[in-house]
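Student: coords below, sequence missing:
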């Protein structure tokens, strides 16, 4: 407990002595809210956010291989915990910044019904998902297919993206008629922005708890500490909620 208190005391006292860059690895599903949060953070602190979006699994490998990230916003809670256990992150700084929601989505109106029955009917050529080995949202999609009992039948139609961002692009480009994406990618202000969608019931997949953590390269860096502190602030939480995440 004492060590935990010391870490967060340092975080709370980290001030803007001078403007710095903070290198953030951010899960692809969180790229839109990250942009807004980053802009607000820059205006309020003078620090500069350099964010790279991608698959959490790939970030793990890059961090272990010396990538210059100082903060990780993962799409799960397991990767930050593992990095902390392995000494690549400051374990005491880990916290859940958002809980994600999975959505089955098509750019075309009327393709996806509100109950997701389209998956059982199978009236489509390709279904896009993120690689379940790299992206937690992909793993959640596979769990959903298992719950519905259609995984084996739909396996030949699956198109996998390296990240949830690439999966979204497969649907937008027409490479797949529909697919599983993050709610934050297609909803804004609580409303679907285009096409048709089914918000998958939370009980059909493991909770998508998304954790943030200070990486070893961020230790002692005022900008990195200030960003983590800002991510827990009410202005940042407002943005997170506006994209459909739970807190």
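Tutor: Thanks, I have it. Keep in mind that this is a model prediction, so the values were computed, not measured.
Student: can we go C-alpha only for contacts and neighbour counts from here?
Tutor: Will do.
Student: Show residues contacting the lengthiest helix in the chain.
Tutor: Ranked by residue count, the top helix of the chain under DSSP state H comes out as helix 31-45. Here helix 31-45 makes contact (C-alpha atoms under 8 Å, 6 or more residues apart in numbering) with 16, 19, 26, 47-49, 53, 184-185, 227, 230-231, 236, 239-240, 243.
Student: Next one for the comparison:
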């Protein structure tokens, strides 16, 4: 009887200690974060409730009182801004991944290894995330400006609200080419389909993706546990496997 009672009390104690955390996640980090969240719950008992979208939109939602407790941003400036404005915990900010930008097409052979297809003109639409909302879109604009193509290609832009929508435009063929996150089209270091140019990191500002504990999550044990988990080797291995730098 005593072992049974001990098991029951143990389960009740575990349930009492487990908590939920509401996490705003940059859309480019969808696949790795879904995998990390599953491992996090399995290892800690805490549950991460994930919302995916554009970092710029999350900023506006947080400022308007959205109940997020952790932000996994697509840049490092938005978390820093939230800290300056009193919405985030300064000591908690850290870079959890460095994103890589890829010019991608679902068609085999369309994109060459140097991205010269951008100058060739053999496409109608070029998808990218809205530069004012999404850091990957801002990086894409830097690349186009550096190539001297931003103005001439602007009429062909298919702007997505975030990198997930830019990928959707390209995947469905609405746009023949798209600037997407490497994690969306690479797995275990290999291109999953289509053709791609991995944009040299030197062609744009580093896409440092920072995590932040928001003031609303200060007393939530699941929030602090998740940030600690992201620094662990299991999470870092998952992040690397999706093509991010650390």
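Tutor: Right, received. Where do you want to start? No experiment lies behind these values; they were computed from the predicted model shown.
Student: Pull out the buried members of the contacts of helix 31-45 of structure 1.
Tutor: 26, 47-49, 53, 184-185, 227, 230-231, 236, 239-240, 243 (16 or more other C-alpha atoms under 10 Å).
Student: So which of these sit within helices?
Tutor: Using DSSP H, those in helices are 184-185, 227, 230-231, 236, 239-240.
Student: Out of those residues, which is nearest to residue 95 of structure 1?
Tutor: Ranked by distance to residue 95 of structure 1 (C-alpha to C-alpha), these are led by residue 231 at 10.2 Å.
Student: how close does the closest one sit to residue 213 of structure 1?
Tutor: 11 Å (C-alpha to C-alpha, to the nearest Å).
Student: Repeat that for residue 84 of structure 1.
Tutor: 8 Å.
Student: Show me whatever sits in contact with both of the two.
Tutor: 90-91.
Student: Neighbour count for those two, which is higher?
Tutor: Between residue 84 of structure 1 and residue 213, counting by other C-alpha atoms under 10 Å, residue 213 is the more crowded of the two (28 against 20).
Student: for structure 1, which strand is longest?
Tutor: Longest strand in structure 1, counting residues (DSSP state E): strand 89-100.
Student: What are the contacting residues of the next helix or strand after that one?
Tutor: Once the chain leaves strand 89-100 of structure 1, the next helix or strand it forms, by DSSP states H and E, is strand 102-106. Residues from elsewhere that reach strand 102-106 of structure 1 (C-alpha under 8 Å, 6+ apart): 112, 116, 137, 140-141, 171, 177-183, 186, 195-200, 202.
Student: For the residue most central in space within structure 2, which non-adjacent residue is closest in space?
Tutor: Centre of structure 2 computed as the mean C-alpha position; nearest residue by C-alpha atoms, centre = their mean is residue 29, 2.9 Å away. Nearest residue to residue 29 of structure 2, sequence neighbours excluded (C-alpha to C-alpha, 6 or more residues apart in numbering): residue 183, at 7.5 Å.
Student: How about residue 221 of structure 2?
Tutor: residue 19 (6.8 Å).
Student: Repeat that for residue 79 of structure 2.
Tutor: Ranked by C-alpha to C-alpha, 6+ apart and with sequence neighbours excluded, the top spatial neighbour of residue 79 of structure 2 is residue 212, at 6.1 Å.
Student: So the one you found sits against residue 92, correct?
Tutor: Yes. If you go by C-alpha atoms under 8 Å, residue 212 of structure 2 and residue 92 touch, sitting 5.7 Å apart.
Student: Residue 85 of structure 1: neighbour count?
Tutor: The local packing of residue 85 of structure 1 (other C-alpha under 10 Å) involves 12 other residues.
Student: and what of residue 4 of structure 2?
Tutor: 9.
Student: And residue 180 of structure 1, by the same measure?
Tutor: Per other C-alpha under 10 Å, the neighbour tally for residue 180 of structure 1 reads 28.
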